[in-house]
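*Asks:* sharing a model prediction with you, sequence too.
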Amino acid sequence: MEEMRLTAYESSKLYKEKVKLYHDLKIRQKDFRVGQSVLLFNSRMKLFPSKLRSKWSGPFLIKEVKSHGAIKLQDSASQRSWVVNGQRVKPYLGSDVEQLTIIINLSDA
């Protein structure tokens, strides 16, 4: 019995190591640069969450990247800056889009 228990322990240890290696290979490193636009994840708990509200806000401009993973963001509209965890941001891939409004008059002709 003791031998079976020890082999089971070893096999579970090997399994955990393989799974950890697999998951670590799937993790993508995020490299942020000063001046890059990013989106910020809003993780606040809400009493009445709405389905149509996006959890990502922004875009914000990166003002400084700290060595321990913190990022200093700046809002371009209000010029306010604050420090957030680097895991809460993702790169903003979009660009400014012009809003075009088209008015179509429908008549009974």
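*Replies:* That came through fine. Numbering: from 1, shown residues only.
*Asks:* C-alpha from now on. contacts and neighbour counts both.
*Replies:* Will do.
*Asks:* next, count neighbours for Leu73.
*Replies:* 27 (other CA atoms under 10 Å).
*Asks:* what's the answer for the one 10 residues further on, then?
*Replies:* Val83 has 15 neighbouring residues, counting by other CA under 10 Å.
*Asks:* what sits against it?
*Replies:* Counting by CA atoms under 8 Å, 6 or more residues apart in numbering, Val83 touches 70-73.
*Asks:* what strand or helix carries Glu3?
*Replies:* helix 2-26 (DSSP states H and E).
*Asks:* of the contacts of Val83, closest to Ile62?
*Replies:* Leu73 (4.7 Å; CA to CA).
*Asks:* can you tell me the closest non-neighbouring residue to that closest one?
*Replies:* Excluding its sequence neighbours, the residue lying closest to Leu73 (CA to CA, 6 or more residues apart in numbering) is Ile62, at 4.7 Å.
*Asks:* comparison target, given below:
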Amino acid sequence: MVYGKACHLPMELEHRTYWALKVLNFDSSQSREKRRLKLLELEEMRLNAYESSRYYKQKRKMYHEKKLLKKTFQPGQQVLLYNSRIRLFPGKLKSKWSGPFMVKEVKSFKAVELINPATSDPEKTWIVNGQRLKIYNGGDIERVTTVIHL
């Protein structure tokens, strides 16, 4: 029905549609089965993508952990502290390492308690992440102090 009126197809067009239905085999049970197989295939592709992503993340984690340096510190050892806050007026040749500081205690989860031996108050300590430290091998560090009034 087209706009409430009966529609008559020419015989040739009607024959072609019957032929197309017959060739494509529009059996509802077969089309249902084909649809179910397509959905299962889609689910399998999704699971393969999930597994691939998990495997990729696992490899990246292993690569990252391999690049991390295993640092062990003992009490009394001298270390340098990475100062990540020198960003206001960064100089190309200015060192971002400050110190030397002395390790007072090594805590769990790579936390290290530091003492500044240059100060008169030996009780003033602070705790930093061990990844921000490196072992100090001696020598003088040129201390440049810049005061910037804003």
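*Replies:* Yep, that arrived. Please read these numbers as outputs of a predicted model, since none were measured by experiment.
*Asks:* quick one: TM-score?
*Replies:* Between these two chains, after superposing, the TM-score reads 0.71 (TM-score structural alignment, normalised by the length of the first structure); 96 aligned residues with a CA RMSD of 2.0 Å.
*Asks:* rewinding a little: since we're on the aligned residue in the second structure for the residue nearest to Leu73 of the first structure, how many residues are nearby?
*Replies:* Aligned by TM-score structural alignment, Ile62 of the first structure pairs with Val103 of the second structure. By the criterion of other CA under 10 Å, Val103 of the second structure has 20 neighbours.
*Asks:* Val103 of the second structure: what secondary structure?
*Replies:* Here Val103 of the second structure takes the strand state, with states given by DSSP: H, G, I helix; E, B strand; the rest coil.
*Asks:* which residues touch it?
*Replies:* Contact analysis of Val103 of the second structure by CA under 8 Å, 6+ apart lists 73-79, 112-115.
*Asks:* ok, it to Ser84 of the second structure distance?
*Replies:* Using CA to CA, to the nearest Å, Val103 of the second structure is found at 20 Å from Ser84 of the second structure.
*Asks:* with Met11 of the second structure instead?
*Replies:* 83 Å.
*Asks:* do the same with Ala118 of the second structure
*Replies:* Following CA to CA, the distance that separates Ala118 of the second structure from Ser84 of the second structure is 21 Å.
*Asks:* next: Lys134 of the second structure.
*Replies:* Distance, Lys134 of the second structure to Ser84 of the second structure, using CA to CA: 14 Å.
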